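Chemist: Here's a sequence, model it:
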Amino acid sequence: MDRIRITGGNALRGIIPISGAKNAALPLMIASLLTSDTLTLENVPHLADVEGLMRILGNHGVDIAVNGRRERQENDYSRTIHFTCRTIADTTAPYELVSKMRASFWVIGPLLAREGRARVSLPGGCAIGTRPVDLFLEALTALGADIEIDGGYVNATAPKGGLLGARYRFPKVSVGATHVMMMAATLANGTTVIENAAREPEVLDLANCLNAMGAKISGAGTKTITVEGVASLSGARHRVLPDRIETGTYAMAVAMTGGDVTLEGTDAALLETALDTLRQTGAEITATETGLRIVRTGDRILPVDVVTEPFPGFPTDLQAQFMALMTRSSGVSHITETIFENRFMHVQELARLGARISLSGQMARVEGVSRLKGAPVMATDLRASVSLVIAGLAAEGETVVNRVYHLDRGFERLEEKLTRCGALVERVSE
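Modeler: The predicted structure follows:
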């Protein structure tokens, strides 16, 4: 099992290219099930989750060509991948595939819309929260689907003649459920109005792609999305938007270590709240022709309180990284997690590096310390793992991060990008 070894103390200086967004790429890939034509996606990152979803889509009959060829391209940061699903080979998504990645459950929407039926395994547990599928099933039921749960599988059947447009209000904001209902509604009969929809940039990116395929979607990026159903969708070419979580992560790493880094190929509009919060800590952030420049001069990191919220609020996916930054602040900060009920598992690992963090329910009190000291630590989930990397970059001595397969799910060539900016980071295989 691979590990990441970090020798802390070096300021980051240079250029880091930002990859395509994992959280956008996955629903875009799943949208290929909605058409018999080819969907071409540009700027698709090399990630374990992307590779896993390609295997799942292949099970449903999607033919996949990377950069026009079958083999994987290893020398580019981004890829162009062509997805063609002439026919649905199988409407069942088995447990052995769905259990490895929760987002694979989202195939239920396109399968139901295109084939009128779907049998999808309930997803397994998740380290950062339960994330039940009730919202997905209620939304599909609103479109006329008959839903039964049997033997750990969701059996969904559309009415004769297809799904029916409807008005539905989510009781709570859910990005995944918004993706699924929007995809299903594209081929429904009539108009669907989705209220209290997720507003994340990834939802808008999916809507833009679906519209390029011939869908009629308006309001994406707001709380109300309207989808006018169409008879069929065609192929399209779409570029995956930049990864805002990767952008924020590297911005916080620069603030943690000091230095001067340009993040290329990203857009400040994707994470304005997080960048404003980072500015309050003392970092200087300016737009460039190619992306964002992050600079922190001086030794002080100012303490700032944050509360995670759905977009456009502070992202839950940057909470662990920001906590790592606050461990070196010049005072006390408070971090409140409102999205997931179990997303503080990195606290104990940060404490191994010398952090002073106390928990009270869903709030963490972080008392900044003058120094962190390297130690062996264990990654517990994707974002927690990179928070340990950020802490290790500023810690004295050597930090070894175990279970880095979590990192590979969402950060493309992290050690390579950091090394190019002067960090002492290497992957070690046992």
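Chemist: Please count neighbours and contacts with C-alpha atoms only from this point.
Modeler: Fine.
Chemist: Thr84 reaches Asp37, doesn't it?
Modeler: Yes: with contact defined as CA atoms under 8 Å, Thr84 reaches Asp37; the gap is 5.8 Å.
Chemist: Tell me which of these two has more neighbours.
Modeler: Neighbours were counted for Thr84 and for Asp37 using other CA atoms under 10 Å; Thr84 has more, 21 against 18.
Chemist: Please name the nearest non-neighbouring residue to the more buried one.
Modeler: Excluding its sequence neighbours, the residue lying closest to Thr84 (CA to CA, 6 or more residues apart in numbering) is Thr38, at 4.4 Å.
Chemist: next one: Gly9
Modeler: Using CA to CA, 6+ apart and skipping residues adjacent in sequence, the residue nearest Gly9 is Ala394, 5.2 Å away.
Chemist: The one you found touches Met256, doesn't it?
Modeler: Yes: under the criterion of CA under 8 Å, Ala394 makes contact with Met256 at 6.5 Å.
Chemist: just to revisit the earlier point, next, count neighbours for the residue nearest to Thr84.
Modeler: 22.
Chemist: do you know how far it is from Ile64?
Modeler: Look at Thr38 and Ile64: by CA to CA, to the nearest Å, they are 9 Å apart.
Chemist: Name the next helix or strand downstream of the helix or strand containing Ile16, please.
Modeler: Mapping Ile16 onto the secondary structure by DSSP states H and E places it in strand 12-17. Under the assignment DSSP H and E, the closest C-terminal helix or strand after strand 12-17 is helix 22-30.
Chemist: to compare against the first, here's another:
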Amino acid sequence: MRKIIINGGRPLTGKVTVSGAKNSVVALIPAIILADGIVTLDGVPAISDVDSLIDIMETMGASVRRDGECLEIDPRGVQDMPMPFGKINSLRASYYFYGSLLGRFGQAIVGLPGGCDLGPRPIDLHLKAFEAMGASMTYEGSNMHLVAGDKQLHGAHIFMDTVSVGATINTMLAAVKAHGRTVIENAAREPEIIDVATLLNNMGARVRGAGTDVIIIEGVEKLHGTRHQVIPDRIEAGTYIALAAAVGQGIQIDNVLYEHLESYIAKLEEMGVRMTVSEDSVFVEKQEQLKAVSIKTSPYPGVATDLQQPLTPLLLKTTGNGRIIDTIYEKRVGHVAELAKMGAQIATRSNYITYQGPNELIGAQVKATDLRAGAAMIIAGLMAQGQTEITNVEFILRGYSNIIEKLTDLGADIQLIED
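Modeler: Here you go, the predicted structure:
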């Protein structure tokens, strides 16, 4: 078992570069199955979720070459076969194979997805969309068997009962080769959806409206190979901005798209965080006194649920009382008990979190209860006096590319060790 050891209380300074978006690339890789030629992705992060997706693609027959942040995939050898259950169950984003396999073969045999335990995350919206396009579902042991009539999906008018990034992307993947027009209403608007639509259009798809709440897809017969640059990871960027405000003495975060973080940065400015936002970077100054604020997550363009936990340690440094309400995932509170072990005045109250500051954190033995809670533990460990030991670090490595190296370059005393 691996763990992260942090000797906290050290001020950090320097530059850090944000990697490609984890929430994009986990959809872009399955989307490549739809192509009839080689697809190259640039800016692919070095995270374990990417490793798992590459394993799945190779198991299915794809040819994969990886050189640093460049990933080249030839999907022409992919076979119409049951998905490898163990690998599918290891990450939530495996459900994107449903849409891509349905789009290419007219059927998919897959297990239920895994990932972080953040409360109910049903896939009923995905299945509803597939059924509207002519697919039916049966269970075969631990697998779902989705099959389109005559192995050909058809266009449909689909209204999403709730805004869902995963269901929106999965419907797009299934629809790009379907016969006719598909309209998705109440679609999610996240930048990652635009990124996936850009890749599909570069492959020859006809997708309009990505980034709005109505997406229109005209089905095509074939998609070709292409080259695509993955967008910067807005969640990683937001994590490093919070970290810089908490423990930095001047840190520049490069490869940031401000328009992807407007509501988040506005909330930081409300707290009193001093920063300079440039075209593709953010410089965060050394902070003085910060004031407590309340946070409420919501679908894009609101404050992202994925940034709620990384932001929490910084909130503990503020003066006053505040609350955190996550409207997306009810169980996104695993970090609260771990921060309390470090001396934080923080608690859960039914469906929200309350905190009081400022807090002086003390190093402790804590665990990452999920991916973004792990980021919160790292920031808290850097803030704390003494040594912090973090277990369950596999969660963290799923979504933060080269995080140990990046923090070490900023001056952190942090190491990943085998227990």
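Chemist: average distance between the strand holding Ile16 of the first structure and the second structure?
Modeler: With mean CA distance after the TM-score superposition for the first structure, strand 12-17 of the first structure departs from the second structure by a mean of 0.8 Å once superposed.
Chemist: Which strands and helices lie in contact with that strand?
Modeler: Contacts defined by 3 or more CA pairs under 8 Å, 6 or more residues apart in numbering; DSSP states H and E place strand 12-17 of the first structure against strand 259-264, helix 414-419.
Chemist: Between the ones you listed, which one is closest to Arg131 of the first structure.
Modeler: Counting by CA to CA, Arg131 of the first structure lies closest to helix 414-419 out of those; the figure is 27.4 Å.
Chemist: how far apart are that closest one and its match in the second structure?
Modeler: If you overlay the two and look at helix 414-419 of the first structure, the average distance to its match in the second structure is 1.4 Å (mean CA distance after the TM-score superposition for the first structure).
Chemist: Quick one: distance of that helix to the chain centre.
Modeler: In this view, helix 414-419 of the first structure has its centroid 19 Å away from the chain centroid, taken as CA atoms, centre = their mean, to the nearest Å.
Chemist: Go through that helix and flag the buried ones.
Modeler: Within helix 414-419 of the first structure, the residues that qualify as buried are Leu414, Glu415, Lys417, Leu418, Thr419, counting by 16 or more other CA atoms under 10 Å.
Chemist: wait, the third one sits on Ser19?
Modeler: No: with contacts counted by CA under 8 Å, Lys417 of the first structure stays clear of Ser19, the gap being 10.8 Å.
Chemist: Excluding chain neighbours, give the residue nearest to Leu382 of the first structure in space.
Modeler: Leaving aside its sequence neighbours, Leu382 of the first structure is closest to His406 (4.7 Å, by CA to CA, 6+ apart).
Chemist: what do we get in the second structure for the one you found?
Modeler: In the second structure, the residue paired with His406 of the first structure according to TM-score structural alignment is Phe395.
Chemist: sec struct for that match, please.
Modeler: In three-state terms, and counting by DSSP: H, G, I helix; E, B strand; the rest coil, Phe395 of the second structure is helix.
Chemist: Roughly how far does it sit from Thr369 of the second structure?
Modeler: Shown here: Phe395 of the second structure relative to Thr369 of the second structure, a distance of 8 Å by CA to CA.
Chemist: try Thr318 of the second structure
Modeler: Here Thr318 of the second structure is placed at a distance of 24 Å from Thr369 of the second structure (CA to CA).
Chemist: any residues touching stretch 284-292 of the second structure, and which ones?
Modeler: Outside stretch 284-292 of the second structure, the residues that touch it by CA atoms under 8 Å, 6 or more residues apart in numbering are 241, 244-253, 271-276, 315, 317-322, 357.
Chemist: List the ones among these that fall in helices.
Modeler: Among the contacts of stretch 284-292 of the second structure, the members falling in helices are Ile241, Ala244, Ala245, Ala246, Val247, Met271, Leu315 (criterion: DSSP state H).
Chemist: Phe323 of the first structure -> the second structure?
Modeler: I think there's a mix-up here, since residue 323 of the first structure is Met and not Phe. For Met323 of the first structure, the aligned position in the second structure is occupied by Thr312, per TM-score structural alignment.
Chemist: Are we agreed that its match is in a strand?
Modeler: No: per three-state DSSP, Thr312 of the second structure lies outside any strand segment and is helix.
Chemist: what's the spacing between stretch 75-92 of the second structure and its chain's center?
Modeler: 20 Å.
Chemist: Just tell me what Leu241 of the first structure corresponds to in the second structure.
Modeler: When the two structures are superposed using TM-score structural alignment, Leu241 of the first structure falls opposite Ile231 in the second structure.
Chemist: Report the separation between that match and Ala237 of the second structure.
Modeler: Looking at Ile231 of the second structure against Ala237 of the second structure, where the rule is CA to CA, the gap reads 12 Å.
Chemist: Name all residues that make contact with the residue lying farthest from the centre of the first structure.
Modeler: Farthest-out residue of the first structure from its mean C-alpha position, per CA atoms, centre = their mean: Lys160, at 35.5 Å. Going by CA under 8 Å, 6+ apart, Lys160 of the first structure touches no other residue.
Chemist: How is it assigned, secondary-structure-wise?
Modeler: Under three-state DSSP, Lys160 of the first structure falls in the coil class.
Chemist: any idea how far the residue mapped onto it from the second structure is from Leu34 of the second structure?
Modeler: Under the alignment (TM-score structural alignment), Lys160 of the first structure pairs with Asp150 in the second structure. To Leu34 of the second structure, Asp150 of the second structure is 18 Å away according to CA to CA.
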